[in-house]
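Enquirer: below are the sequence and a predicted model for it; my questions follow.
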Amino acid sequence: MEKKLVTIIVLPFSKAKILKMRLEEQKIESALEEINLLDEGATSVKVQVQDRDVKDAIPVLEDFLGKKEETLKTGDKQNEHILVPVDFSGQTLKTCKLAFNIASHLKAKLVFMHCYINPLIHSVPYADVYVYDSTLLARMDNAEKNANDNFKKFIKKLSAEIDKKEWKNVKSEFIIKPGYADEDILTYAHENNSMLIVMGTGGGNESTVGSITADVIYNAKVPVLVVPEKYHERKLNEFKKILYATNFGEKDFIAIEKLVRILKPLAIKVFCVHVAKDECSEWDKARLEGMKELLKSRYAEKDFDCRLLQGDDLLKTLDKFIKDESIDVISLTTHRRNLISRLFNPSVARKMVFHSQTPLLIFHA
């Protein structure tokens, strides 16, 4: 029987070489095959194993990617990067363009990731004996070919819309692998301490959030920028105002520190806003003053404006403020899970136009 090679992942060359060594340490034969995703030359490499070794290779791959790690690893300043999941939708194109713009300002690398379902890996329950199935392998070949072809077309279109000269100024890497997108996005981000994940809502319309995006939002330990379906494309230097929804918690100051790091090269005003259902208490006023003083002492060069708002309906109160102040980005931390749930609740979104055009930056303290 002819030996069949199965692609288990596409990686940048340097990472592919390390994975190949890991596989060979486990006595698993592997091969590397360059693929040309850009006209300038091969930038990524297929890591392939024999079909009979897939069952043994997958645990090595998952360990290499960090799937067993639950903690966030310490970052490497030489490897600061922004992770951008790609699904080839129309929304992904403008999401990637915004991510590119951010990476250009922060002088960070872009890592584009696409995950696809591989019939061999995701449809066959492995037993002690693997039954060769030529039909399944044909479907696997087709899934891999479609993923690579679509990725190449997408990157070519993206680089052309950005401008090829600008494109070359930002270092980029490409990862194409069979797997479940939510798991692999989180795994890569935590293993490599991504500076930021930038992704679309993925829900198919402005009033829902897709399951993959929702899973990443709730479980990521790194900041996530969610770009809505109706977001109007703009350059990053056109962003002038950010709203940070605060509850005066200690975690807010950790998130603000991360926010300032992302905003470092930009002249953006940050509104720290707290909404009280009842009339603003003296305690809220005192905490607001304390926040003002602390932010002024820590970030003298940044423009912070702390506000107390009163309203029975939290979302409507924030929405009015967003419209009145022409807010460009909404930001919050996930310790207020109820707030996030309400933001993404379809019944709420149908009643009001909230965050449907405004990117949402989520921190995880």
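Expert: In hand now; what should we look at?
Enquirer: going forward, measure contacts and count neighbours with C-alpha atoms only.
Expert: OK.
Enquirer: mind listing the strands for the protein?
Expert: 5-11, 30-35, 44-50, 81-85, 109-116, 172-178, 196-200, 224-227, 241-245, 269-276, 303-310, 329-333, 360-363 (DSSP state E).
Enquirer: so which elements touch the fifth one?
Expert: Using 3 or more Cα pairs under 8 Å, 6 or more residues apart in numbering; DSSP states H and E as the contact criterion, the neighbours of strand 109-116 among helices and strands are strand 81-85, helix 90-106, helix 134-162, strand 172-178, helix 181-192.
Enquirer: mean neighbour count, these: which tops it?
Expert: strand 81-85 (a mean of 25; mean count of other Cα atoms under 10 Å).
Enquirer: which secondary structure elements does that one contact?
Expert: When contacts are defined as 3+ Cα pairs under 8 Å, 6+ apart, strand 81-85 sits against helix 90-106, strand 109-116, strand 196-200.
Enquirer: and of the strands of the chain, who's closest to L19?
Expert: Ranking the strands of the chain by their distance to L19 (criterion: Cα to Cα) puts strand 44-50 first, at 8.0 Å.
Enquirer: excluding chain neighbours, give the residue nearest to E24 in space.
Expert: S30 (7.2 Å; Cα to Cα, 6 or more residues apart in numbering).
Enquirer: I'd say that neighbour and Q48 touch.
Expert: Yes - contact status for S30 versus Q48: in contact at 5.5 Å, counting by Cα atoms under 8 Å.
Enquirer: show me which of these two is the more surrounded one.
Expert: Higher neighbour count among S30 and Q48: Q48, with 23 against 20, using other Cα atoms under 10 Å.
Enquirer: need the contact list for the closest residue to that one other than its chain neighbours.
Expert: Once flanking residues are discounted, Q48 sits nearest to T7: 4.3 Å by Cα to Cα, 6+ apart. Shown in contact with T7 (Cα atoms under 8 Å, 6 or more residues apart in numbering): K46, V47, Q48, V49, E144.
Enquirer: show me the contacts for the closest residue to the first one other than its chain neighbours.
Expert: When the adjacent residues along the chain are set aside, K46 lies closest to V10, with 4.4 Å between them (Cα to Cα, 6+ apart). Taking Cα under 8 Å, 6+ apart as the contact definition, V10 lies against A16, S44, V45, K46, V47, F174, I175, I176, K177.
Enquirer: then this one, side by side with the first:
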Amino acid sequence: IPEEEILRYAKEYRPQIIIMGTRGRSQKDIDLIGSVTAEVIERSKTFVYAIPEHTPLKTFNDIKKVAFVTNFDQRDLIAFDTLITAFKSFYFAISFIHLSTENDAWNEIKLAGIKDYFQKQYPQLELDYNVIKEDNILNNLDKYVKEENIDVICITNYKRNIFARLFNPSIARKMIFHANTPILVIK
């Protein structure tokens, strides 16, 4: 099974990142459950960079703007720090985004606080933030990506049990079947 071999290899050789291709929007619904990339994302202990099929290939040097999805979990802050440390030799602007079901002023306040905190930690970074309505999450995220010229979407993904994975797919899993923007999944 391909995902088992990829995970076995990653466990043995401990790469910093696993880079995989996806079919993005052209993915058939029937393949939704068994995607190799989705399984590697769910079970890997390392970064996974998923590149959709029709995305022009870019080197990390070509990446100019990254969207970092946060739900204000403490683990997101640690993941962001891990991202910056891992890719410190590359320069890109970062936009913190939060997916929200309602207009809540606290979301903006929290995002502004995160931005200010990391601006002090990493003064060389160009940081921004935005709230995206979750009523039609994937389409709203697509619209944001196009309007803001986002090159990569960064998503954190945490270990979940099999029932949670089956009945409530992660945002990372949903995105690899929908987006035509590369996704970097941070562990």
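Expert: Sure, I can see it. Since the structure is predicted, the reported quantities are computational estimates derived from the model, not experimental observations.
Enquirer: what's the TM-score once they're superposed?
Expert: Put the two chains on top of each other and the TM-score (TM-score structural alignment, normalised by the length of structure 2) is 0.82; 174 aligned residues with a Cα RMSD of 2.3 Å.
Enquirer: how about the residue nearest to Q48 of structure 1, what's its match in structure 2?
Expert: Under the alignment (TM-score structural alignment), T7 of structure 1 maps onto nothing in structure 2.
Enquirer: from K152 of structure 1, how far out is T7 of structure 1?
Expert: 17 Å (Cα to Cα, to the nearest Å).
Enquirer: what's the longest helix along structure 2 aligned against in structure 1?
Expert: For structure 2, the longest helix by residue count, based on DSSP state H, is helix 105-121. With TM-score structural alignment applied, helix 105-121 of structure 2 matches the range 282-298 in structure 1.
Enquirer: mean per-residue distance, the matching stretch to structure 2?
Expert: With mean Cα distance after the TM-score superposition for structure 1, stretch 282-298 of structure 1 departs from structure 2 by a mean of 1.8 Å once superposed.
Enquirer: residues near the counterpart of A93 of structure 2 in structure 1, how many?
Expert: When structure 1 is aligned by TM-score structural alignment, A93 of structure 2 is paired with K269. Applying other Cα under 10 Å, we find 17 residues neighbouring K269 of structure 1.
Enquirer: pretty sure K269 of structure 1 is touching C306, no?
Expert: No - between K269 of structure 1 and C306 there is no contact under Cα under 8 Å: 10.7 Å.
Enquirer: neighbours around the alignment partner in structure 1 of E147 of structure 2, how many?
Expert: Taking TM-score structural alignment, E147 of structure 2 has D324 as its aligned residue in structure 1. Residues near D324 of structure 1, counting by other Cα under 10 Å, number 9.
Enquirer: hmm, back to that, list the helices and strands the longest helix of structure 2 packs on?
Expert: Using 3+ Cα pairs under 8 Å, 6+ apart, helix 105-121 of structure 2 is in contact with strand 93-100, strand 127-133.
Enquirer: now the angle from the shortest one to strand 93-100?
Expert: Interaxial angle of strand 127-133 of structure 2 relative to strand 93-100 (axes from the mean of the first three to the mean of the last three Cα atoms, to 10 degrees): 20 degrees.
Enquirer: mean per-residue distance, strand 127-133 of structure 2 to structure 1?
Expert: Mean for strand 127-133 of structure 2 is 2.2 Å (mean Cα distance after the TM-score superposition for structure 1).
Enquirer: tell me what angle that strand forms with helix 105-121.
Expert: Angle of strand 127-133 of structure 2 versus helix 105-121, following the same axes, to 10 degrees, is 160 degrees.
Enquirer: and for the longest one?
Expert: Strand 93-100 of structure 2 and helix 105-121 meet at an angle of 160 degrees, taking the same axes, to 10 degrees as the criterion.
Enquirer: buried sites along strand 93-100 of structure 2?
Expert: I94, S95, F96, I97, H98, L99 (16 or more other Cα atoms under 10 Å).
Enquirer: against D76 of structure 2, how distant is the fifth one?
Expert: Counting by Cα to Cα, the gap between H98 of structure 2 and D76 of structure 2 amounts to 11 Å.
Enquirer: what is in contact with these two at once?
Expert: Between them, H98 of structure 2 and D76 share the contacting residues T70, judged by Cα under 8 Å, 6+ apart.
Enquirer: picking that back up, the strands of structure 1 into JSON lines, with extra columns for distance to H190 of structure 1?
Expert: Listed next are those as JSON lines, based on distance: least, Cα to Cα, whole Å:
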{"stretch": "strand 5-11", "distance to H190 of structure 1": "17"}
{"stretch": "strand 30-35", "distance to H190 of structure 1": "26"}
{"stretch": "strand 44-50", "distance to H190 of structure 1": "22"}
{"stretch": "strand 81-85", "distance to H190 of structure 1": "11"}
{"stretch": "strand 109-116", "distance to H190 of structure 1": "14"}
{"stretch": "strand 172-178", "distance to H190 of structure 1": "16"}
{"stretch": "strand 196-200", "distance to H190 of structure 1": "11"}
{"stretch": "strand 224-227", "distance to H190 of structure 1": "12"}
{"stretch": "strand 241-245", "distance to H190 of structure 1": "24"}
{"stretch": "strand 269-276", "distance to H190 of structure 1": "27"}
{"stretch": "strand 303-310", "distance to H190 of structure 1": "30"}
{"stretch": "strand 329-333", "distance to H190 of structure 1": "18"}
{"stretch": "strand 360-363", "distance to H190 of structure 1": "14"}
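Enquirer: and of the ones you listed, who's closest to V260 of structure 1?
Expert: Across the strands of structure 1, closest to V260 of structure 1 is strand 269-276 (Cα to Cα), at 9.4 Å.
Enquirer: many thanks, we can stop here.
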